[in-house]
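*Asks:* Here is my input, please return the structure:
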Amino acid sequence: MAENVHALRPEMTDAEIGVLRECLSKAASLVEFGSGGSTLLAVCSPALKRIWSVESDADWIASLRGHPEVAHAERDGRLHFTHADIGRTGDYGTPLDKMAQARWPDYHQQVWRDPATTSADLVLVDGRFRVACALEALARCQPHTILLFHDFWNRTHYHPVLAFTDWLGSCDSLAILRRKTSIDQVKFEAVRRLHRMNPD
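*Replies:* Okay, the predicted model is just below:
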């Protein structure tokens, strides 16, 4: 890939990065959808004891492992990459292989096969299948889990998530959300089904 992994930085505004750093400093465990600059920030945050990072591009994961901090965290068992093999991918891990569609839901479901992930107190949604990733997190994590959803406010097709979350704050396009104490489960499952194959 063209990115220089040794100059890794989240594709966020400075203010968003500041909020992300603050949230990472208060969390003990993180599930992130979309590996990259946020992964480096996470492994450099001493408060985080467990990090699960989901990525659809195996070559990009290999590049990230070239960063000493990332490699060290993975060797120590603190960082766990989940390669969601959803077929051939393009820019930013976008799936291109329609013949592999049956595997697309692995992107938002595979990481949860590790029972420890359900104890994550922070989830970052910044990759593919964003609505599906957010809804899976809401379904599987604890009520107190914080959901950071990047590019949220400028992309209205992500807004169905608002029906099931309380808004805690915002910074530029980054939404800070948490699962509502009570949700319409029938509606939730309907929206979940609707978005399970949507890679946006």
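
*Asks:* only C-alpha atoms for contact and neighbour calcs from this point on.
*Replies:* OK.

*Asks:* helix or strand right after the longest helix belonging to the chain?
*Replies:* Ordering each helix of the chain by length in residues (DSSP state H) puts helix 14-26 first. As assigned by DSSP states H and E, the chain's next helix or strand after helix 14-26 is strand 29-33.

*Asks:* Let me see the ranges of the strands in the protein.
*Replies:* Listed in chain order, the strands of the chain (DSSP state E) span 29-33, 50-55, 79-83, 122-125, 146-149, 165-171, 174-179.

*Asks:* Spatially, which residue comes closest to residue 151, not counting chain neighbours?
*Replies:* residue 173 (4.7 Å; Cα to Cα, 6 or more residues apart in numbering).

*Asks:* What ranges does the chain have for its helices?
*Replies:* 14-26, 37-43, 58-64, 68-75, 106-109, 130-140, 185-195.

*Asks:* Let's see this one next, to set against the first:
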Amino acid sequence: MNLPGKIRTGRRLAGQLARTPSELRNVPRTVRSQGTPLDVGLPWLAFVVIDRLDEIVGPESSVFEFGGGGSTVWFAERARQVTSIEHDPEWAALLEERFAATPNVDVRHVAAAGGSYDEYVASVESFPDDSLDVVLVDGRSRVRCALAAMPKVRPGGFLVLDDSQRKYYGPAHEALAPWPHETLQGMAPYKFDFGVTTFWRRPAEGD
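*Replies:* Below is the predicted model of the structure:
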């Protein structure tokens, strides 16, 4: 990043912290997290989001993620089963090598053949309806991935969309409107900037 870019980033961060002073406590966590996601082992999500995931992911959880990396490392240490879908062949190869001896992680390379993400989006369809505790949408074609994943989330489970503030993710917000939700934002690992993520909880019987 050139100097003007660094100045703009610094000003934006200063404004974000001024509006959300509670996030000052997470600045040291950002400083400590500098490195590659596979080495650091943290999702590329705001720390408040990671803390929330830590509350809902446990030893019996089945997790599906569109887009692998530090999140895969993190989920692997906590969940019963993690399925990670990755479109980039080089990154997928690194993930496959990293988790080759990790029995609870299934890394699947799903290429964007001809620039189409149809197979990538459809990868979640191999799971039964109502079977996944957490679906993290943090890769490509996020609106389509979120819509495809909705019936796969168990009642009481969560669908999590990163960068949910982007206006072109509006159709996902509309489709998920009947589900209770919370949007969290704050300092994140690897970068001196805020991340924004929305959790939707699929209503369970009796809610």
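
*Asks:* Could I get the TM-score for this pair?
*Replies:* The pair, once superposed, lands on a TM-score of 0.68 when counted by TM-score structural alignment, normalised by the length of the first structure; 158 aligned residues with a Cα RMSD of 2.5 Å.

*Asks:* show me the contacts for the residue most central in space within the first structure.
*Replies:* Centroid check for the first structure by Cα atoms, centre = their mean gives residue 33 as the closest residue, at 2.2 Å. With contact taken as Cα atoms under 8 Å, 6 or more residues apart in numbering, residue 33 of the first structure is in contact with 53, 54, 55, 108, 123, 124, 125, 126, 127, 128, 133.

*Asks:* For burial, what's the neighbour tally of the equivalent of the fifth one over in the second structure?
*Replies:* Right, residue 123 of the first structure. Superposed on the second structure with TM-score structural alignment, residue 123 of the first structure falls opposite residue 135. Residue 135 of the second structure has 27 neighbours, counted by other Cα atoms under 10 Å.

*Asks:* Map the residue nearest to the centre of the first structure across to the second structure for me.
*Replies:* Counting by TM-score structural alignment, residue 33 of the first structure corresponds to residue 66 in the second structure.

*Asks:* distance of residue 194 of the first structure from residue 74 of the first structure?
*Replies:* If you measure residue 194 of the first structure against residue 74 of the first structure using Cα to Cα, to the nearest Å, the figure is 35 Å.

*Asks:* what span of the first structure lines up against the longest helix along the second structure?
*Replies:* Longest helix in the second structure by number of residues (criterion: DSSP H): helix 3-19. Counterpart in the first structure of helix 3-19 of the second structure, with TM-score structural alignment as the criterion, is absent.

*Asks:* and that helix, which residues are buried?
*Replies:* Burial within helix 3-19 of the second structure, assessed by neighbour count using 16 or more other Cα atoms under 10 Å, is assigned to 13, 16, 17.

*Asks:* Which of the contacts of residue 33 of the first structure lies at the shortest distance from residue 10 of the first structure?
*Replies:* Within these, the smallest distance to residue 10 of the first structure is 9.8 Å, found for residue 126 (Cα to Cα).

*Asks:* how about the closest residue to residue 37 of the second structure other than its chain neighbours, what does it touch?
*Replies:* In space, and not counting its chain neighbours, residue 37 of the second structure is closest to residue 70: 4.3 Å by Cα to Cα, 6+ apart. By Cα under 8 Å, 6+ apart, the residues touching residue 70 of the second structure are 37, 38, 39, 40, 41, 42, 43, 44.
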